[in-house]
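A.B. asks: Here's my sequence, what's the structure:
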Amino acid sequence: MKALLKTITTSEWRFVCWLTLAVLALTGLPYLYGSWSAPAGTTYDGLHALAPGDVPVYYSYLYQIKAGEVLVKDLFTDEPQPLGTFNVWWFLVGTVARWLNLSPPLAFQLSRLLMIPVFTAVAYVFLSYIFSERAQRQLALVFLLFSSGLGVYAAGLLKVASVTDAETYRWPIDLWITEAVTFNALYQTPHFIASLTLMLLIFLLTLLAWERHRVSYAVVGGLLALFYFNFHPYYWPVIFGVLGLYLAIKTWQAKKILWWQAGYLGLVFLISLPSIAYHVWLLSSSPVIGQRALQNVTAISPWPFVLIGYGLLWPGLIVGVFYAWKKQHMNHQLQFLLVWFVVAVALIYSPLPFHSRYTQGLHVVLVTFTVVGLSGIWDDCRLRLTPGRFDFWFRNPTLWLLLFLGFFGASNLYSVARDLYYFSAKPAVVEPIFYLPNDAVVAMSWLGGQPAGTVLAAEIPSKFLPGFSGHVVYAAHDDETLYFEAKQPLVFWFYADNKNDQAKQRFLLDRQISYVFYSAYERELGSFNPAGKDYLELVFDTPTAQIYRVNR
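C.D. replies: Here you go, the predicted model:
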């Protein structure tokens, strides 16, 4: 590792720092603007248009850890949970939030921003392992941080409501799958950034252990994998599938068993095994965790939307492989990346239910081979074109910037511009999702100091109540709430009218619901009025949000 780091010059690290600052600005300013532009009487909740559904779940983890819990529970479902989960990532972030007295949204965003420099540094070291030339390293980092697909152009031709059903989300993956594109991960959540960072580190350390016969690298790689699989167990098939297949190919090429390499890989596996075993035990021991895993299917869009989602990076892969073979530059680093590509695609379309998750890292492979292809085209055209034409096409920074923004960076710019538009124009369909009434936030905070109990509320308050109060909600999230499709209609039924009080009282008692939340969100569901109900007692009141305790 020291020898690899010595190949990186001070000017290269300066370049990495400038790109890091650009990413921090591009992914941080929209959130600041969203908070700054909050309408009077509202609070910005930290969400944006890209995959907002799971962020409140992470808030709930942070709230629990900040409150002193070590094992977090699923607060989005009302079934009894004797077992919690130790999630090392959110435990660390939540502990810092407790020390610094940070709110869950603020701790979430600060940890995301802090992880970006860590990722860019690790990514550049990994790219330096792949490329020896400075120009290729820097170009690869630019592509890794800012490139995506052509989904923005397809979005103008498609209407998502007309092409999507309950089972399949037919939409370009660069516009909705966080793991698929590096920029999406950097823009979205800290633990996805940590996930990709750890994946690169584990691969790099294991490869270096094989090459240099350093058991210490394997030990550190195993410890990182132990940490990694605790909070993202989905990726052990990626890590060991890629490394195992690559080792098998190398064994076949060597025509002998590579005992040292096999031993190092076995060491990485054995050190990380407790985290894998822990999750297997949780799945078998907790009905809630087991059922949640069964219904937490992360499907991917059909293959045309995958092609669109990576756009010109697909031709970049083909051209890069062509030039690597043509010039006999298909070294072991590029061979490893090809193995990574094969395993990733196999897992994406495997029977395992985590298809979209297995797109993580695929962007790294596509970007790397795209840079190999561009380097090959550069070399060929320098020989075939006149100096004037070559300078116009290849030494023209303005042209390259425009081409990059138009054909590689447009979807990322779209994601940022869409958020800025939503925060500025505040369309009626999205404003209630991003901006919570202050009265509702105050009510949630007050509830955090009350005895634990299940809360009945509309969908949007239910998403934030766990992260703002630490209370369990009846129905809120289609993955985290067990049997959500059966529970959600009952929420609509409860708030739909002001009748059937006996049935509603029985429902509250049978489901052991302790609190009924009543705000503008619940009023939109119907004419139910909790005031005067003998089975409900007003315990917290603001002009627009009330909390009622269920009398037993």
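
A.B. asks: Going by C-alpha atoms from here, please, whenever you check contacts or count neighbours.
C.D. replies: Noted.

A.B. asks: Tell me the spacing between residue 198 and residue 404.
C.D. replies: According to C-alpha to C-alpha, to the nearest Å, residue 198 and residue 404 sit 28 Å apart.

A.B. asks: These two - which one has more neighbours?
C.D. replies: More crowded of residue 198 and residue 404, by other C-alpha atoms under 10 Å: residue 198, with 20 against 15.

A.B. asks: Contacts only, for the more buried one.
C.D. replies: For residue 198, the contact set (C-alpha atoms under 8 Å, 6 or more residues apart in numbering) comprises 224, 225, 228.

A.B. asks: doesn't residue 345 make contact with residue 241?
C.D. replies: No - taking C-alpha atoms under 8 Å as the definition, residue 241 is not a contact partner of residue 345, at 11.6 Å.

A.B. asks: Which one's more surrounded, the two?
C.D. replies: Neighbours per residue (other C-alpha under 10 Å) separate residue 241 from residue 345, with residue 241 holding more: 18 against 14.

A.B. asks: Leaving out sequence neighbours, find the closest residue to the more buried one.
C.D. replies: Computed as C-alpha to C-alpha, 6 or more residues apart in numbering, the closest residue to residue 241 that is not its neighbour in sequence is residue 343, at 6.5 Å.

A.B. asks: before we move on, the earlier item: now tabulate the contacts of residue 198 in a markdown table and tack on secondary structure.
C.D. replies: A markdown table is the format used below for the contacts of residue 198 (DSSP: H, G, I helix; E, B strand; the rest coil):
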| residue | secondary structure |
| --- | --- |
| 224 | helix |
| 225 | helix |
| 228 | helix |
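
A.B. asks: Please provide the structure for the following sequence as well, for comparison with the first:
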Amino acid sequence: MPERRFTLLIGALALVVASVPYFVGWLLTPAGSVYTGLTTNIDDSDVYLTWMRHVASGAFFQHNQFCAEPEARQTLLFNLWFLFLGTLSRVLPPILVFHLARILGGAALLWAVARLLALAVSDERARKLAFALVCFSAGLGWLIPGNPSLKPFAFAKATIDTFQHEAITFQSLYYSPLFAPATFAMVVFITALLRSEQTGKLRDTLPACLAGFLLGNSHTYDVIPLFAVAFTWRLASDISQRKVSVSGWLRLIVIGAATLPSTAHIAYVLKTDAIFRARANETEPTYTSLLPWVLLGYGFLLPLGILGALQKTATPGRGLLICWAVVGVAVAYLPFEFQRKLLMGPHIPIALLAGIGLSTLAGKLSGDFPKILALFGVLITLPSNALLLLRDITRLQNNESGTAYRPYLSSDEVSALEWLRAHAPPDSIVLVAPDPTSHTRFPNTPLMPHLAAVVPAHTRCISYNGHWSETKAYGRKLGETRRFFSQSTNDSQREALLVANKIRYILYLNRLAGADLGDYVPVDWAMGKQPGALHTVYTGSEVTIFEVSADD
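C.D. replies: Okay, the predicted model is just below:
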């Protein structure tokens, strides 16, 4: 099959397969429910939808709608990618824009990989196999019994292919409207770096300059591994050639200068914006798994990649690919609390080198055996990704996801959100009651206010107790929420919380009234004995919304 047709077919297949769980989720929508359009990591996806909706309402700066503090409305933070997506959301539903961004961003990423392959790998069969491995491969997580990553927050000893979505290309295509476009920019950066080295022309660094600038603004973490790779490769090239390439360092300085403004802006916001800084400092650290678990997350790609790295003649970009693979993993152990976020990217050079290695093995055979080996080599890297999709599809049938959040909302919950969107003034602060069923979907965790993450994504309101990483002092606010909705709390304590935090609405789940939840027993006043400071503004079969009197 001609290479161009092969690339289009395999790329399209990857994007379609990565979209299957969302399509199944829509088909399986139970009667009386509304599909959110999400299957996994729903809370983080709600953050993306919130950013888009906020821009669609006319905002430029990225206010934190998960923080009740007034400072959250005084930020200078903005995200160019989500400004674009938010602008589209003025004419299209945000969830549709979410999936268009995911699919088109994924298509752009795979196109960029094909361009890198054309530049870095001279053998056609190697390019085809490498592209297929980029699209579909993962590691050996599926083979490990009781993989710790299947348990909540047990990531220190967990294979990255079972939970670290941005570390595996296919999972980036599946999960996020942010990861695939960010990885696209990384590939563009690396490709321009290689091309400018081959041609010696400064103008060929322009794509790297643009990619670095955009990454500095939209996914700043990625600047660290990219420049670590570029610096190491430049230094290694000089050492191997026994001379300093002044023009090579000049090109790297130009790229750095282009990346600096957006990166410096984020650094400035981090220093001056108390909410942004608190969010970064108070969030649970995301440390990288121990190295054996990272390597197991690449699985069979590693021995194939080592073999590919030894093939000098077939790989003009061999040195840069090796450098990206090795340094890209190494930087994930730098002393940052966001370590594992730096694992975005290395899967691509590892898969490219593995494609060369697999092609080398196939070339030693005759007859139909090269094709059989090539097909088998790709298929043995698929199971972790296939099981990930199957797991999420299975969870849909029980209205579950990877966390305590539900892919399906009841029709009444959606009606309550629509009431808030239509009637609540912008930036009204909403306190959301715990979901009395959350502990059944995500065992061993306390009751979670499921709709607290959904409120900013579907309305113009602020969620007081909204998101584990976006909400400042989330642990304290979650505890306040549980006390507020406990029968052991008196009304004066509840009133004090409402007044001190300028809470305008209380979103109460009626199922709390009949729940037997130990300490988290529903409050009497929510069923009609509320103090004078509250009055009912929305009543549904499952949700009641109370408004806090402005006079109180």
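
A.B. asks: if we go to the second structure, which of the contacts of residue 198 of the first structure are intact?
C.D. replies: Counting by both residues aligned by TM-score structural alignment, their matches' C-alpha atoms under 8 Å, the second structure reproduces these contacts from these: 224, 225, 228.

A.B. asks: picking that back up, wouldn't the residue nearest to residue 241 of the first structure be in contact with residue 239 here?
C.D. replies: No - counting by C-alpha under 8 Å, no contact exists between residue 343 of the first structure and residue 239, whose distance comes to 9.6 Å.

A.B. asks: So if I had to pick from the two, which one is more boxed in?
C.D. replies: Neighbours were counted for residue 343 of the first structure and for residue 239 using other C-alpha under 10 Å; residue 343 has more, 22 against 18.

A.B. asks: Secondary structure element for the more buried one, which one?
C.D. replies: helix 332-348 (DSSP states H and E).

A.B. asks: Likewise for residue 514 of the first structure?
C.D. replies: Per DSSP H and E: strand 513-518 holds residue 514 of the first structure.

A.B. asks: Tell me the residues of the second structure aligned with that strand.
C.D. replies: Matched against the second structure by TM-score structural alignment, strand 513-518 of the first structure falls on residues 503-508.

A.B. asks: Please apply the same query to stretch 354-372 of the first structure.
C.D. replies: Using TM-score structural alignment, the residues of the second structure aligned to stretch 354-372 of the first structure are 338-356.

A.B. asks: All the strands of the stretch 301-450 of the first structure, residue numbers only.
C.D. replies: For the stretch 301-450 of the first structure, the strands defined by DSSP state E, counting those that start in this stretch cover 435-437.

A.B. asks: got it, and the second structure?
C.D. replies: Here the second structure has its strands, by DSSP state E, at 33-35, 408-410, 429-432, 462-463, 503-509, 534-539, 543-548.

A.B. asks: As a markdown table, the ones you listed with distance to residue 297 of the second structure would be great.
C.D. replies: Converted to a markdown table, the strands of the second structure look like this (distance: least, C-alpha to C-alpha, whole Å):
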| stretch | distance to residue 297 of the second structure |
| --- | --- |
| strand 33-35 | 32 |
| strand 408-410 | 31 |
| strand 429-432 | 38 |
| strand 462-463 | 36 |
| strand 503-509 | 41 |
| strand 534-539 | 49 |
| strand 543-548 | 43 |
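
A.B. asks: Residue 439 of the first structure pairs with which position in the second structure?
C.D. replies: Per TM-score structural alignment, residue 439 of the first structure is aligned with residue 412.

A.B. asks: same thing with residue 411 of the first structure?
C.D. replies: In the second structure, the residue paired with residue 411 of the first structure is residue 384, using TM-score structural alignment.
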